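Asker: give me a 3D structure for the following:
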Amino acid sequence: MSISLKYIMMGYREIENKISKSWDEMASAYDKFKSDTFSYSEMIEKPVVMRLLGDISGKAALDLGCGGGDYTVELARRGAKVVGVDISKVSLGIAHKKASMEGQDLELIMGSISDLGFLKGDRFDVVFSSTSMHYVADIENAFRQVRRLLKDGGMFVLSVVHPFYTAQYPLIDYAGADKYAVFQLRYFNHAIREYIPPWSKYIEEGDGRCISYHYTVDDYFNALKDAGFDIDRMVEPRPLPEWKEKYPRRYYEMYNYPLYLIFKCKK
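Answerer: A predicted model of the protein is given here:
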């Protein structure tokens, strides 16, 4: 039996449990990685996300796949009443610590994006998710649930790891010697991926390997449309021109290599 067939037979619940375990092991390392001065998220993703979200003061917001709570706390800073959901208990602990340090009152729930039945519908003005959907087996189902949770006229801002990037994650059943050394582009191949993330250098225990899915641009776009969303904007964040002189290395990395794809949608 090949590894890929083994994972197909296991079912998405068991794969999700493995992903949850991996994130419990990686949570502290990822938080340290994201706190770097030149964090891709801070420099590239966050400015676009905040512009698309606009004024959220007084609004009920849901952060799906909230991880260590960077965005969850930021939404609270901007005046939103925030609920954060994540499958990693360790990540939620980090988020709770950050919220406590800032005196922010957040509701943090351990749960799966794949099954949001524990949340009541028509509850939120805003749903946000950052770089979590490639861990979800059925994104259209997830988007339908997000739409159920939104009030009429509510907004969904979705940031995903750019499909050009996830297309280079190694296939889980690829056994070549260069499995982790060389990322080969396999854009239309939807096989399960297994990769060693860049924050693995900070991991104290565990092998640092992570399992995920891969979706194309039209997978995301069509799943959002089929779930009933109106797509208002689709953005591929680029580095600011002034970074060419100020941060030349980061500028060329970000300019030549798309890292994020961000959608703004309405119910």
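Asker: drop to CA atoms for contacts and neighbour counts, all remaining ones
Answerer: OK.
Asker: tell me the SS of residue 63?
Answerer: Using DSSP: H, G, I helix; E, B strand; the rest coil, the structure places residue 63 in strand.
Asker: please give the structure of this sequence too, so both can be compared:
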Amino acid sequence: MENKKIHEVNKTYWNMTADDWFGVTALPEYGVQFVTENELHLFGDVTGKTMLEVGCGSGHSLKYHADRNAGELWGLDISQKQLENAQRFLSENNYSPKLICSPMEDECGIPQNYFDIVYSIYAMGWATDLKKVFQRISSYLKKDGIFIFSWKHPLHGCTIVDDGKLVFKKSYFDEEWHSQIVDGMEILLPNRKISTYINALADTGFIVERMIEQTDEKTLQLKEEVDDRSRKAQKLPLSFVFKARKA
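Answerer: As a prediction, this is how the structure comes out:
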């Protein structure tokens, strides 16, 4: 499937539904029923750090870091509507990050060897060319810069709960792009293996420091009236997060 078609389909979805996703899955949250930054402390002290968010959405994760005295903040997103929402939201909170509308794969004027931290909260799975995106991110980072990203766990995408039992609905090894209907609109996504992310990081000069795949304790402790998603989350991770360093 051509990258241009994938970008067009997914950009249309995000432009049409941006308001519905305002503030959803943003720091300190990394993902669905998942441990948070309040527990993981992957970013540490961001005071004065120069930071770029890839797939910044409505700007809530940018505000999270701005509130913690981060230095210069940049945001990248494929959706102009998302960036309009982010600009309004951040301006209302007296913050003025640099926002760029572009696919994450493309050259778009982001400076090289400039950032202390590049991060992405539940957006990296939309990449059409993962290795190319990681190469770009590496080029944006200073030496020893940090890259943190989260996304849906591939086991989440492979399984369903059927009559209280966890059942595989597709092969873990199937990484083909597929169409889904969400909110009445089409999106296009793959379901990449964990090893695909690890190998792409290694191939682009990153050293993995942490990989977390852990359901939050509140979900794990649920005993009664457990919905299907929580039942699944008690058996396998629904999300993951990587922290890597540019060598």
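Asker: what about the equivalent of residue 152 of structure 2 over in structure 1, how many residues nearby?
Answerer: The equivalent of residue 152 of structure 2 in structure 1 is residue 161 (alignment by TM-score structural alignment). Applying other C-alpha atoms under 10 Å, we find 20 residues neighbouring residue 161 of structure 1.
Asker: doesn't residue 257 make contact with residue 161 of structure 1?
Answerer: No. With contacts counted by C-alpha atoms under 8 Å, residue 161 of structure 1 stays clear of residue 257, the gap being 11.5 Å.
Asker: quick one on the thing from earlier: which residue, neighbours along the chain excluded, lies closest to the match of residue 152 of structure 2?
Answerer: What sits nearest to residue 161 of structure 1 in space, not counting adjacent residues and going by C-alpha to C-alpha, 6 or more residues apart in numbering, is residue 260, at 4.8 Å.
Asker: show me what contacts whatever residue of structure 2 lines up with the one you found?
Answerer: Using TM-score structural alignment as the criterion, residue 260 of structure 1 maps onto residue 239 of structure 2. By C-alpha atoms under 8 Å, 6 or more residues apart in numbering, the residues touching residue 239 of structure 2 are 30-34, 150-153, 156, 213-215.
Asker: what about those, which are in strands?
Answerer: 150-152 (DSSP state E).
Asker: for structure 2, what's the longest helix?
Answerer: helix 3-17 (DSSP state H).
Asker: what's the average distance for that helix when superposed on structure 1?
Answerer: Its matched residues in structure 1 lie on average 1.1 Å from helix 3-17 of structure 2 after superposition (mean C-alpha distance after the TM-score superposition for structure 1).
Asker: what does that helix contact?
Answerer: So helix 3-17 of structure 2 is contacted by 78-82, 103, 128, 185-188 (C-alpha under 8 Å, 6+ apart).
Asker: what is the nearest of those to residue 141 of structure 2?
Answerer: Nearest to residue 141 of structure 2 out of the contacts of helix 3-17 of structure 2 is residue 103 (C-alpha to C-alpha; 18.1 Å).
Asker: can you find the partner of the closest one in structure 1?
Answerer: Checking TM-score structural alignment: residue 103 of structure 2 goes with residue 112.
Asker: tally of neighbours for that match?
Answerer: 21.
Asker: need the contact list for it.
Answerer: 85-87.
Asker: residue 55 of structure 2 matches what in structure 1?
Answerer: Under TM-score structural alignment, residue 55 of structure 2 pairs with residue 65 in structure 1.
Asker: out of the contacts of residue 239 of structure 2, what pair is the most spread apart?
Answerer: Every pair of the contacts of residue 239 of structure 2 checked by C-alpha to C-alpha; the farthest is 30 and 156, at 15.0 Å.
Asker: the two - which one has more neighbours?
Answerer: Per other C-alpha under 10 Å, whichever of residue 30 of structure 2 and residue 156 has more neighbours is residue 30, with 23 against 18.
Asker: any idea how far residue 106 of structure 2 is from that one?
Answerer: 25 Å (C-alpha to C-alpha, to the nearest Å).
Asker: spatially, what comes nearest to the residue nearest the centre of structure 2 if we skip its sequence neighbours?
Answerer: By C-alpha atoms, centre = their mean, structure 2 has its centre lying nearest to residue 122, at 2.3 Å. Of all residues not flanking residue 122 of structure 2 in the chain, residue 151 sits nearest, at 4.4 Å (C-alpha to C-alpha, 6+ apart).
Asker: tell me how many other residues surround that neighbour.
Answerer: Residue 151 of structure 2 has 20 nearby residues by other C-alpha under 10 Å.
Asker: tell me who's in contact with it.
Answerer: 30-31, 121-125, 239-241.
Asker: ok, those residues in structure 1: which stay?
Answerer: Compared against structure 1 with both residues aligned by TM-score structural alignment, their matches' C-alpha atoms under 8 Å, the contacts of residue 151 of structure 2 retain 121-125, 239-241.
Asker: let me have those residues in CSV, extended by secondary structure and distance to residue 50 of structure 2.
Answerer: As requested, these are exported to CSV (DSSP: H, G, I helix; E, B strand; the rest coil; distance: C-alpha to C-alpha, whole Å):
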residue, secondary structure, distance to residue 50 of structure 2
121, strand, 17
122, coil, 21
123, coil, 20
124, helix, 20
125, helix, 24
239, strand, 26
240, strand, 24
241, strand, 21
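Asker: how about CSV for these, with distance to residue 181 of structure 2 added?
Answerer: As requested, these are exported to CSV (distance: C-alpha to C-alpha, whole Å):
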residue, distance to residue 181 of structure 2
121, 22
122, 18
123, 18
124, 20
125, 17
239, 21
240, 23
241, 26
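Asker: would you list every one of the strands in structure 1?
Answerer: 60-64, 81-86, 107-110, 124-130, 150-161, 193-195, 210-212, 230-235, 260-266.
Asker: what range in structure 1 does the longest helix of structure 2 sit on?
Answerer: If you align by TM-score structural alignment, helix 3-17 of structure 2 falls on residues 12-26 of structure 1.
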